[in-house]
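In: this is a predicted model, with the sequence first.
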Amino acid sequence: MNEVIVAIESSCDETSASVCVDGEIKSNVIATQEIHSKYGGVVPELASRAHQQAIAPVVMEALERAGVEKKDLTAVAFTQGPGLLGALLVGTSFAKSMSLGLKIPLIGVNHMQAHILAHFIEEPQPKFPFICLTVSGGHTQIVKVNDYLDMTVLGQTQDDAVGEAFDKCAKIMGIPYPGGPLIDKMSKSGDPNRFEFSKTDMPDLDYSFSGIKTSFLYFTQNQTQKNSDFIEENKYDLAASIQRHLIGMLMEKLELAAEREGINQIAIAGGVSANSELRSTLISTGEEKGWEVYIPKFEYCTDNAAMIAMTAYYQLKGGQLSDLTASPMPRWKF
């Protein structure tokens, strides 16, 4: 074994650890925090406390599953940002301690770059250059990927991310957090063309999801004033309709980006890439336009340490290391 990396992901509400040996993922352990569901969203302080409780057992389990001992490790990686400050601090501190104690290199990883490089965990893998639509709870970006560590943001949301729009519309409907997956499930029983909502038109390849969220809110409030049971009686059609709008907005800009850049290698990444309609729409659009489409496995869509480990592997090969002065970067961009 040459390069044996243990990676830690603690940017939001999943505590995860993974072991990568010479570019091959050997384990990927994820501990999900259930406590946030009763509050309708992630509570940063509670997330930090949960990370503190879970991080040591999760890391030890990842090592055990990989059949690796601490003395075998040649580097430790961690999510440096973006994310929740307190949550990032837990992972950063733990990784620094391992680096110092084991006298091995430290590698800080950009969480959004890692979502994209999740495509290199398993086959099939996109060819460079490719365009990746990264969609998560806090980010929506269209990225041109020239190489493993060479990426350019072509467009991004100027306010809410699409994941936030899903969750906020779900909250309006009384659906518990996280609402995005539940809207996806409910939409399968609804009419996606039943309701129309207004949206904000953005120039070029940028997005805005605040307008459609507000339109959804005002529409449901207006209808509820006429019929207090409106949401309950129409919840499946509402779910299907808002999902159609949001996926349509994503695809419109993605198609424009592919056309402008002249690239037919198209990928998606991030938590919202687990959405069934986004996946099916991407596949059908790809067949129509002659794209080669790449969609990650579900386990690599949401926050996980395997993608951090894979990114760290390429950073280690490229000499992109950190030191003990590294600090969390909650708003880190690339």
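Out: Looks like it arrived, so ask away.
In: from now on I want contacts and neighbour counts done on CA atoms only, so please keep to that.
Out: OK.
In: how many residues are close by the residue lying closest to Leu89 once chain neighbours are set aside?
Out: Leaving aside its chain neighbours, Leu89 sits nearest to Pro328 (5.9 Å; criterion: Cα to Cα, 6 or more residues apart in numbering). Number of residues near Pro328 (other Cα atoms under 10 Å) recorded here: 24.
In: presented hereafter is structure B, for comparison with structure A:
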Amino acid sequence: MIILGFESSCDETGVAAVCTERGLLAHALHSQIAMHREYGGVVPELASRDHIRRVLPLTTEVLQKANLSFDDIGAVAYTAGPGLAGALLVGASVAQSFAWARGLPAIAIHHLEGHLLSPLLASPRPQFPFIALLVSGGHTQLMRVNAVGDYELLGETLDDAAGEAFDKTAKLLGLDYPGGPELSRLAQTGNSAGYDLPRPKLHSHDLDFSFSGLKTAVLTRLRQLEREPGGLTPQQRADLAAATEAAIVDVLAAKAIKALKQTGLSRLVVAGGVGANRRLREKLSQALAARHGQVFFPPLDLCTDNGAMIAFAGALRVKAGLVDLSDTGHAFTVKPRWDLQDVCRPGVHP
């Protein structure tokens, strides 16, 4: 069966076609970064309007890339949440309209489940069970993944997400939107040992995270440096970026390793936009190699929000028997706030 997937939860419009037997056939993505950069962040109304402009041309592009017609599609998947309500409604309404017109089932997908399962698109692909580190601008969580639809929350951020900490620190340093990638680029020219920044909850006994204190520490140090004769130098700015990145990565890596130790598992999956961070990839790869374990990352072009992960999650749910393909009713809603554990398969109680 071929699944057509739509992603429009925030500032990327993604469409993809995935076959339950052959995997990813084609995907297309439009990022709104250039549009939102002028405002220093995502403007929800502009995001929704841009999704409307992009979704149908991207759908045509995917079908052409995969050499498919509408008659080849067996089901439609779409991001139902979490995300921006208006943005979610664009993808959901297009998906449901297409499914209604063709008499197809429509599969509502949790955005984080898409990220969680996206490393299975890579080769080699991890085997269940594994620990998943979900790190993005809005979420930082550690999950035990036993199977498709069988997820157990082990720990999460108590305040800022890791990606949010990157973005907020980048803004303090005067970097362009999106801040995370800009901070990482600047950090490459800095000395991470130049400033001793806190690593909140690094040695706590739980698997939770906290990053708001790190942002405050950077702000305090920045103000001190700006008051010095000559003000903040370019090298000091780069050193602060490098020290911030090192602090975030150290905490993420330490908690991920602790989760592996506590569960006795040896496979770690990293997903979400922060999963593209070079320092995080290097540190986790070294740590898992030392433990004779394995770490898996999604392809770099699938770290950000994309339609491929949504179509793929739909395909995996179909294969796992978690979708009623006979249900072609098309009443729907979107869920800007949606707990991942709510999508666990019947009988699974995290």
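Out: Yep, that arrived. The structure presented is a predicted model; accordingly, all values stated were derived computationally and were not measured.
In: ok, back up a step: got a list of what the residue nearest to Leu89 of structure 1 touches?
Out: 80-81, 85, 88-89, 92 (Cα atoms under 8 Å, 6 or more residues apart in numbering).
In: counterpart of it in structure 2?
Out: For Pro328 of structure 1, the aligned residue in structure 2 is Val334 (criterion: TM-score structural alignment).
In: wait, a helix at that match?
Out: No. Membership of Val334 of structure 2 in a helix is not supported by DSSP: H, G, I helix; E, B strand; the rest coil, which gives coil.
In: distance check, it against His110 of structure 2.
Out: From Val334 of structure 2 over to His110 of structure 2 the distance is 10 Å, taken as Cα to Cα, to the nearest Å.
In: and the gap between the residue nearest to Leu89 of structure 1 and Leu117 of structure 1?
Out: 21 Å.
In: need the overlap of contacts for Val334 and His110 of structure 2.
Out: Common neighbours of Val334 of structure 2 and His110 (Cα under 8 Å, 6+ apart) are 80-82.
In: could you give the number of residues near the alignment partner in structure 2 of Met251 of structure 1?
Out: In structure 2, the residue matched to Met251 of structure 1 (TM-score structural alignment) is Ala253. Neighbours of Ala253 of structure 2 under the rule other Cα under 10 Å: 20.
In: now the element after the strand or helix carrying Ala253 of structure 2, going C-ward?
Out: Using DSSP states H and E, Ala253 of structure 2 sits in helix 234-263. Scanning forward in sequence from helix 234-263 of structure 2 by DSSP H and E, the next helix or strand is strand 267-271.
In: chain center to stretch 29-48 of structure 1: distance?
Out: 16 Å (Cα atoms, centre = their mean, to the nearest Å).
In: could you do stretch 33-52 of structure 1 as well?
Out: For stretch 33-52 of structure 1, the distance from its own C-alpha centre to the chain's C-alpha centre is 17 Å (Cα atoms, centre = their mean).
In: okay, buried residues for stretch 29-46 of structure 2 please.
Out: The neighbour-count check on stretch 29-46 of structure 2 (16 or more other Cα atoms under 10 Å) flags 29-32, 35-36, 41-42, 44 as buried.
In: which other residues reach that stretch?
Out: For stretch 29-46 of structure 2, using Cα under 8 Å, 6+ apart, the contacting residues are 10-15, 47, 50, 54, 58, 84, 86-87, 176-178, 306-307.
In: quick one on the thing from earlier: just the buried ones from the shared contacts of Val334 and His110 of structure 2?
Out: Counted by 16+ other Cα under 10 Å, those give 80-82 as buried.
In: aligned partner of Ser215 of structure 1 in structure 2?
Out: By TM-score structural alignment, Ser215 of structure 1 lines up with Ala217.
In: kindly report the same for Ile268 of structure 1.
Out: Using TM-score structural alignment, Ile268 of structure 1 sits opposite Val270 in structure 2.
In: residues in contact with Asn146 of structure 2?
Out: Contacts of Asn146 of structure 2 by Cα under 8 Å, 6+ apart are 128-130.
In: quick one: the helices in structure 1?
Out: 44-66, 85-102, 111-117, 162-172, 179-187, 210-226, 230-261, 276-289, 305-318 (DSSP state H).
In: does Val145 of structure 2 really touch Leu133, like I thought?
Out: No. Val145 of structure 2 is not in contact with Leu133 according to Cα atoms under 8 Å; the separation is 10.3 Å.
In: neighbour count winner among those two?
Out: The neighbour count for Val145 of structure 2 versus Leu133, taken as other Cα under 10 Å, is higher for Leu133 (27 against 21).
In: for Ile116 of structure 1, see how far away the residue nearest to Thr152 of structure 1 when sequence neighbours are not counted is.
Out: Counting by Cα to Cα, 6+ apart, Lys144 is the residue found nearest to Thr152 of structure 1 once chain neighbours are left out, at 5.1 Å. Using Cα to Cα, we find Lys144 of structure 1 at a distance of 10 Å from Ile116 of structure 1.
In: find residues that contact each of the two.
Out: Joint contacts of Lys144 of structure 1 and Ile116 (Cα under 8 Å, 6+ apart) are Cys132.
In: contact partners for the closest residue to the match of Ile268 of structure 1 other than its chain neighbours?
Out: Among residues not flanking Val270 of structure 2 along the chain, Leu133 sits closest, at 4.8 Å (Cα to Cα, 6+ apart). By Cα under 8 Å, 6+ apart, the contact list for Leu133 of structure 2 reads 140-143, 256, 268-271.
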